[in-house]
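**Q** output the structure for:
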Amino acid sequence: MERKEFIKKGFSALGLAVVSPIFIRCDDSDDDPTQEVVSGGDGSCEVTPSETEGPFPTKNPTSLERVDIRSDREGIEMAINITILNGNNDCAVLKEAYVDIWHCDRDGNYSEYGGTGMQMTDYTSAHFLRGRQQTDVSGLVTFTSIFPGWYASRAPHIHVHIYDASGKSLLVTQIAFPEELCNTVYTTATQYYTKGTQDTSNERDNVFGDGYDLELATVTGNITDGFVLTHSIVVNA
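**A** Predicted coordinates for the structure are as follows:
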């Protein structure tokens, strides 16, 4: 399914509005969409922090180019919209970049790993909640997933690895979630509340503890209709 058709149908089914970023033209006389700039509320263009890729990175991301990454995982549906911006070009959108994402399921388990002390459940033969997309002319990639669960000593998060069109690695980072929303999901959604709230806050997390303002996603929606995550990541390309 083409991305435009997916977005139109997907959000219509969820009954949610797409949260659109504010676009500022670099040159009013230039109609090239690759020159559009997405700016934060303060007009800044700061590169997103680099974070650890492990311990469960995707083993063969080129084989997982897909929009719907849920596979057989159950949970609250969540559309993930990530825009990639080029910090070396005044935060102009970066088209044709490859974006890999991966995250745990509602029980805190990752696919492609398991059977060890770090994750006892063995999912070494599964590939759920992992996917790759290439950014369009607006620098956007869109995935269909579920709201992630949590596991001990980590705040809820999504891993992201970004490459340029030639396959050169540009940035490995992570996306953080608003804690109040996580508390609501983990205590009231029937698919999640068996574990209760996460045991680690963003402030006490070993990844986000040094600051996560540039990594905190905007998440809209609700438990009944599903969620839409919107986030921009700035790389130096």
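**Q** from now on I want contacts and neighbour counts done on CA atoms only, so please keep to that.
**A** Will do.
**Q** how many residues are close by the nearest residue to residue 208 once chain neighbours are set aside?
**A** Nearest residue to residue 208, sequence neighbours excluded (Cα to Cα, 6 or more residues apart in numbering): residue 202, at 5.7 Å. By other Cα atoms under 10 Å, the residues close to residue 202 number 22.
**Q** show the contacting residues for residue 158.
**A** By Cα atoms under 8 Å, 6 or more residues apart in numbering, residue 158 lies in contact with 101-103, 148, 174-176.
**Q** for those residues, which one is nearest residue 168?
**A** Distance to residue 168 across those (Cα to Cα) is lowest for residue 101, with 16.2 Å.
**Q** I'd say the residue nearest to residue 208 and residue 175 touch.
**A** No: the pair residue 202 / residue 175 is not scored as a contact, 10.8 Å apart, by Cα atoms under 8 Å.
**Q** scan this structure for its longest helix.
**A** When the chain is parsed with DSSP state H, its longest helix is helix 3-14.
**Q** any idea how far the nearest residue to residue 104 once chain neighbours are set aside is from residue 155?
**A** Setting aside the residues directly before and after it, residue 104 is nearest to residue 110 in space (Cα to Cα, 6+ apart), at 4.7 Å. Here the criterion is Cα to Cα, to the nearest Å. By it, residue 110 lies 15 Å from residue 155.
**Q** what does residue 37 give?
**A** Going from residue 37 to residue 155 by Cα to Cα gives 31 Å.
**Q** where's residue 184, which helix or strand?
**A** helix 179-188 (DSSP states H and E).
**Q** from the rest of the structure, what touches that helix?
**A** Contacts of helix 179-188 (Cα under 8 Å, 6+ apart): 149, 156, 192-198, 201-202, 223.
**Q** could you also give me the structure for this next sequence, so I can compare it with the first?
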Amino acid sequence: MKRRALLGLFLYPLARAQCPPTPALTEGPYFLREVPRRQDLREGLPGVLLRLTLRVQDRTCQPLGGLRVDLWHTDALGRYSGVNAPGVFCRGWQATDGQGRVEFRTLFPGWYPSRTPHLHLRVEAGGRSFATQLFFPEEIQQRVYARPPYAERGMPRIGNRQDGLFRADLLLSPKPEGEGYGADFVLTLPF
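**A** As a prediction, the model looks like this:
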């Protein structure tokens, strides 16, 4: 049996690695297509800096360059620009580089009554789109929401486990960076 398995290694090329696809979540009602292409989404607003680096790959774990990646979320007070506040703050898009990477500099999002804090992502690839959301550990939320301007609103009313869309496999692992946080996440497209 061992000899047959070894022979198979020589006769058949090694299969490509398989990366499990990132779970898709609703795009939500607040996506806006006409937003600036930019790295910094803060527009001078107060809040805790969040550096988010994304790597987009296919199911064989190969990086995907040249794809549009949109990021949007609320400001520190829980408002979406272009929806319940004027402007285009906390919104933007970038194209992935040859390593499938994009980096955004933005604010840690605020919250609104029906949801736990989250980020929205949308990736366009070959005429198709993929949307998901990313979440934050509650211990990081507690640290951030104790600081201004978040402190005036206090902690979110909905915790991660009470949010109907929350998934633990979409939880970021932010690390302190200066006065803010940095987080990396790999998005594996399902197609």
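**Q** got a TM-score for the two of them?
**A** For these two chains in superposition, a TM-score of 0.86 is obtained (TM-score structural alignment, normalised by the length of the second structure); 176 aligned residues with a Cα RMSD of 1.8 Å.
**Q** quick check: what element follows the helix holding residue 184 of the first structure along the chain?
**A** Next along from helix 179-188 of the first structure, by DSSP H and E: strand 218-222.
**Q** can you list the buried residues in that following strand?
**A** Using 16 or more other Cα atoms under 10 Å as the test for burial, strand 218-222 of the first structure gives 219-220, 222.
**Q** now render those residues as CSV, adding distance to residue 188 of the first structure.
**A** Listed next are the buried residues of strand 218-222 of the first structure as CSV, based on distance: Cα to Cα, whole Å:
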residue, distance to residue 188 of the first structure
219, 17
220, 17
222, 11
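**Q** could you pull out the helices in the second structure for me?
**A** Counting by DSSP H, the helices of the second structure are 2-11, 138-144.
**Q** got these as TSV, with distance to residue 40 of the second structure columns?
**A** Shown next, in TSV, are those (distance: least, Cα to Cα, whole Å):
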stretch	distance to residue 40 of the second structure
helix 2-11	48
helix 138-144	20
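**Q** quick one: contacts for the residue nearest the centre of the second structure?
**A** Per Cα atoms, centre = their mean, the C-alpha nearest to the average position across the second structure is that of residue 134, at 4.7 Å. With contact taken as Cα under 8 Å, 6+ apart, residue 134 of the second structure is in contact with 118-121, 170-172.
**Q** ranking the helices of the second structure by burial, who's on top?
**A** helix 138-144 (a mean of 15; mean count of other Cα atoms under 10 Å).
**Q** quick one: that one to the first structure mean distance?
**A** Superposed on the first structure, helix 138-144 of the second structure shows a mean distance of 0.9 Å to its aligned residues (mean Cα distance after the TM-score superposition for the first structure).
**Q** what range in the first structure matches that helix?
**A** Here helix 138-144 of the second structure aligns to the first structure at residues 179-185, judged by TM-score structural alignment.
**Q** distance from the chain centre to the matching stretch, please.
**A** 17 Å (Cα atoms, centre = their mean, to the nearest Å).
**Q** and if you look at stretch 40-49 of the second structure?
**A** The chain centre lies 17 Å from the centre of stretch 40-49 of the second structure; the measure is Cα atoms, centre = their mean.
**Q** that stretch: which residues count as buried?
**A** 40-42, 47-49.
**Q** residue in the second structure matching residue 149 of the first structure?
**A** Checking TM-score structural alignment: residue 149 of the first structure goes with residue 110.
**Q** among the contacts of residue 134 of the second structure, which recur in the first structure?
**A** Retained in the first structure by both residues aligned by TM-score structural alignment, their matches' Cα atoms under 8 Å are the following of these: 118-121, 170-172.
**Q** redo those as JSON lines? Include distance to residue 92 of the second structure.
**A** Output for those, formatted as JSON lines (distance: Cα to Cα, whole Å):
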{"residue": "118", "distance to residue 92 of the second structure": "16"}
{"residue": "119", "distance to residue 92 of the second structure": "12"}
{"residue": "120", "distance to residue 92 of the second structure": "11"}
{"residue": "121", "distance to residue 92 of the second structure": "10"}
{"residue": "170", "distance to residue 92 of the second structure": "20"}
{"residue": "171", "distance to residue 92 of the second structure": "21"}
{"residue": "172", "distance to residue 92 of the second structure": "20"}
